[in-house]
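Peer 1: okay, predicted coordinates and the sequence, questions at the end:
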Amino acid sequence: MTCPPPATDRLRTTQTAVSFALPLLIAAALLLLAREPELRLSVPLMTGLTAVIMALLALILYRGERHPFSWCPALILGVALALRLLFLFAPAQLSDDIYRYLWDGGNLLRGVNPYTAAPAAMTPPDGLKAVHAAINHPEYVTIYPPAAQVLFAAGSAIGGTVTGLKTFLVLVDLVLCGLLILLLRRLQMPVWRAVLYAWNPLPVLEIAGSGHVDGGGMALFLTAFLLLLTCGGKRTGAACSGAVFAAAALVKLFPLVLGPVLFLIAPRPRRLHFLAGFCCGLALLSIPFLPDLIRIRESLGAYARNWEFAGFAFNTLRGATGSGSFARLALVAVLLLFVAALTSRVPGLPNAPNDAASAKQGRHALRACYAITMALLLTTPTLQPWYALMLAALLPFAAGPAGIVLCWTVLLTYRVQIPYFILGQWIESPPVTAAVFLAPAAAWLASVLSRRLGEKSGISAPCGN
């Protein structure tokens, strides 16, 4: 008789098979979706396939905490690239924001300030006529800040086409994936956790598919965070971190809510240097667009007062009070209180180099960023699916059931595309809006109860929200 293989050998064989099968299954699901000629008519299939992928990512997180995966950075980035290539050359179907990007970037390359006038008030040159005709809300001056304009111009320089701009944004997104790996190592966390973003269907669809710029903002935010961890104890390091964070905030304004965390984790003697770098970064990026940059206030004001989509908390509060203005102000107050409560617990980095202490405090700070981002998404009156890219980029550091669920439920809001594409009617679904909010809340509650039951029974459970 032959002896059965040791348990460790069986476990190793199982882990190898799982490590090989998981990326293949994720790629197969996205390949099925990429074969659809019109995603706006394939929303049910998209939500089903992405649900499978998010379940696989949850399995990766659960199993990886117990039996770590041995995926190397090259494999993680290679699979990430392959997934993005599936959608790179397809037209942007789920969103038409990229045409505004091309319009702004093309004008900037021609030496025209994109804040000078709204597209509707401008005569397009020959090379931008098709782009001009596809811009949404052409009556408004661009709402995108100066750093975003720089990215638009860089992407528009690659042929001035949708594919060229998406190619540039995908490259930036892959840089973001690389930054995640570097930061995970710096924080003494396993590298395999980077797949929670790199293989996540949300950035694949929203950046490679629709060409959204949000990945650029998060790449700059993580760069600023990494600079603080590595050289924040020096004047130039803290100042450079502040300047890079200013650039992140001027790609999309949402990262501004994470500014207090960066400021507080900077070593105490260097916080003023961080603030000075931030102010200098704002000035250097904004001055070239003055005085016309002031006109962005009109577009931002209209967005803040009038825009709403998939905001369950906003809809509920407005229905209870009868006032949309009150609901917006109340939710802003709730968010600010939440930010204040979380940042008050964030410890500063040590003045003297200490890798272990820096890693611990860095992990604590990123968990705070994750919680703040979750609160932002659940309280904003307007929750477009690509807004959740900010949360997805933080999943590798603080992932839990609520975050994974929210990164999927936001895709349910694309249901609105079906009647809009067929009938030209924008009909939001209250049950979908409720699910986007309540599903992650239920997942968080279930994880808390599970963790408490596990503690009572002596069984540990992965941390996260």
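Peer 2: It's in.
Peer 1: CA only for contacts and neighbour counts going forward, please
Peer 2: Noted.
Peer 1: assign residue 212 to helix, strand or coil.
Peer 2: coil (DSSP: H, G, I helix; E, B strand; the rest coil).
Peer 1: want to compare, so here's the second one:
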Amino acid sequence: MQVKILSYYRLHKIPILLALASILFYYTFAYHLVRTDFVKLITLATALFFICYKLIQFEKWNFKFLLTAGILFRLVFLCVEPMLSQDFNRFIWDGELVLQGLNPYLQTPDTIVELGKISINNAAHLYASMGEISAKNFSNYPPLNQLIFALAAFFSGKSMVGGIITMRIIILLADIGVVYFGRKLLTHLNLSSHLVFWYFLNPLVVIELTGNLHFEGVMLFFFIWSMYLLSQKKYLLAAPILALSIAVKLVPLMFLPLFIRHLGIKKAVPFYVIIGTTILVLLFPFYSPEFINNYATTIGLWFNNFEFNASIYNIIKKVAEANGSRDWETIKAFGKISPYVTIAMVLLFSFLRNNKTITNLFTSMLWVLTIYYFISTTIHPWYIIFLVLLSIFTKFRYAILWSAAVFLSYWAYSNPDFKEHLGILTIEYIAIFSFIIYEILRLKRQNLLYPKKKLLN
């Protein structure tokens, strides 16, 4: 046994040392990083992305090594509170309400604290730590997410460590599920199965999902499972699984029209009916007359009130400021227009592009979500993770670059007032737009980007 271990070490010495270095860097990220220390944050992120690239380069056919490395990276964060996000406090708060049979969509934390009629474990700490914006608004997390929060609250106890560990284990298992179905789908599409590790070993994925407890990974697990079933022509089984993905995060909702041309009308109708029915069943325990209005109001904040790491919006805002417009006037006007632009874009890709193959379907999803992010006023770093997963099933790789460049947006956290640095955001988006243009031109030269057809045919 000892001889085998030594032999394995000699054969994989450099990747092993790189993996150990990553563990050290993730440990520093988890336990010794203050989010106001931007220089340290960006240095660690840069080092981790470099090592991620080298690990995949050296060991791309060594599935067990890369899977084990990815799991170990995530276990580093197991017991520590997130350093870059405070959202987990609201997760446990909502979970406590669900455990008590209360609807988290009907009262804001501010209202609950003012009334003082509900007893919640660690209420003072959760309320003080979730942030002012979260405290004054209704919950915006879909129903399946609420059930996960309830599970976390059940195990949280007085220290909350149990709740954090519970959420981390769920997110870790979801990421392993993404690898499982992602590899199967890549193999089915005759693509290199190691591409899934651009998701699993991606530092943004490790830090923002397992580290900061965002549930995009759980959404993506159900999403990629559904897409695999769809590739196997099992669309009736794929439908409820896709509904579970939507019930974790709403993002896959915008992809639904894309399935019309992929499935055809006869198959699309039962597909949509099953999705709608599944979502209604999950919503039923939370439904009340006030639910729709409260939920719509909270979701509307993302279009009309919040701004972070925006691209096109920041350009429009600067032009508007030069013409005497105030910030709140600009975002209100932009927020009214952007949903219609999004709808038009989704319809364009749904009916003017051939989505018959799974690869074309993934490409359409990638562009729909990319354009949506470009016109959005708020792009948190973890939003890019969906693009990373979509991209590995296409010929485009700009999402991987974006997953690294998006760490620049954390400059805002180095300021007490969270003010963004437009120069730094400009660097981020120039890099992304430039690489997108490069990829489009490269693929056109190679006749790989819509061969012998116009852009949207």
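Peer 2: Arrived safely, thanks for sending. All figures in this text were calculated on a predicted structure; none of them were measured in a lab.
Peer 1: what does residue 178 of the first structure align to in the second structure?
Peer 2: Aligned by TM-score structural alignment, residue 178 of the first structure pairs with residue 180 of the second structure.
Peer 1: you'd agree residue 398 of the first structure is up against residue 370?
Peer 2: Yes: look at residue 398 of the first structure against residue 370 with CA atoms under 8 Å: they come within range, at 6.6 Å.
Peer 1: so which of those two has more stuff around it?
Peer 2: A direct count of neighbours by other CA atoms under 10 Å for residue 398 of the first structure and residue 370 places residue 370 higher, at 25 against 20.
Peer 1: what's near enough to touch the closest residue to the more buried one other than its chain neighbours?
Peer 2: Nearest residue to residue 370 of the first structure in three dimensions, chain neighbours excluded: residue 394, at 5.9 Å (CA to CA, 6 or more residues apart in numbering). Residue 394 of the first structure sits next to 197, 366, 369-370 when contact means CA atoms under 8 Å, 6 or more residues apart in numbering.
Peer 1: what do we get in the second structure for residue 394 of the first structure?
Peer 2: By TM-score structural alignment, residue 394 of the first structure lines up with residue 390.
Peer 1: for residue 30 of the second structure, see how far away its match is.
Peer 2: Distance, residue 390 of the second structure to residue 30 of the second structure, using CA to CA, to the nearest Å: 28 Å.
Peer 1: one step back: so which of the contacts of residue 394 of the first structure persist in the second structure?
Peer 2: Shared with the second structure under both residues aligned by TM-score structural alignment, their matches' CA atoms under 8 Å, the contacts from the contacts of residue 394 of the first structure are 366, 369-370.
Peer 1: count the neighbours of the closest residue in space to residue 161 of the first structure that isn't next to it in sequence for me.
Peer 2: With sequence-adjacent residues excluded and distances taken as CA to CA, 6+ apart, residue 161 of the first structure is closest to residue 102, at 7.5 Å. Neighbour count of residue 102 of the first structure, defined by other CA under 10 Å: 26.
Peer 1: residue in the second structure paired with residue 102 of the first structure?
Peer 2: Here residue 102 of the first structure is matched to residue 92 in the second structure, going by TM-score structural alignment.
Peer 1: equivalent analysis for residue 195 of the first structure, please.
Peer 2: Per TM-score structural alignment, residue 195 of the first structure is aligned with residue 197.
Peer 1: so where does that match fall, helix or strand?
Peer 2: If you go by DSSP states H and E, residue 197 of the second structure is part of helix 197-200.
Peer 1: check which helices and strands the helix or strand just after that helix sits against.
Peer 2: Next along the chain after helix 197-200 of the second structure, taking DSSP H and E as the criterion, comes helix 203-205. Helix 203-205 of the second structure sits against helix 38-59, with contacts defined as 3 or more CA pairs under 8 Å, 6 or more residues apart in numbering; DSSP states H and E.
Peer 1: contact partners of the helix it packs on?
Peer 2: Taking CA under 8 Å, 6+ apart as the rule, helix 38-59 of the second structure contacts 15, 18-19, 22, 25, 29, 33, 35, 65-66, 194, 197-198, 201-203, 404, 407-408, 410-411, 413-414.
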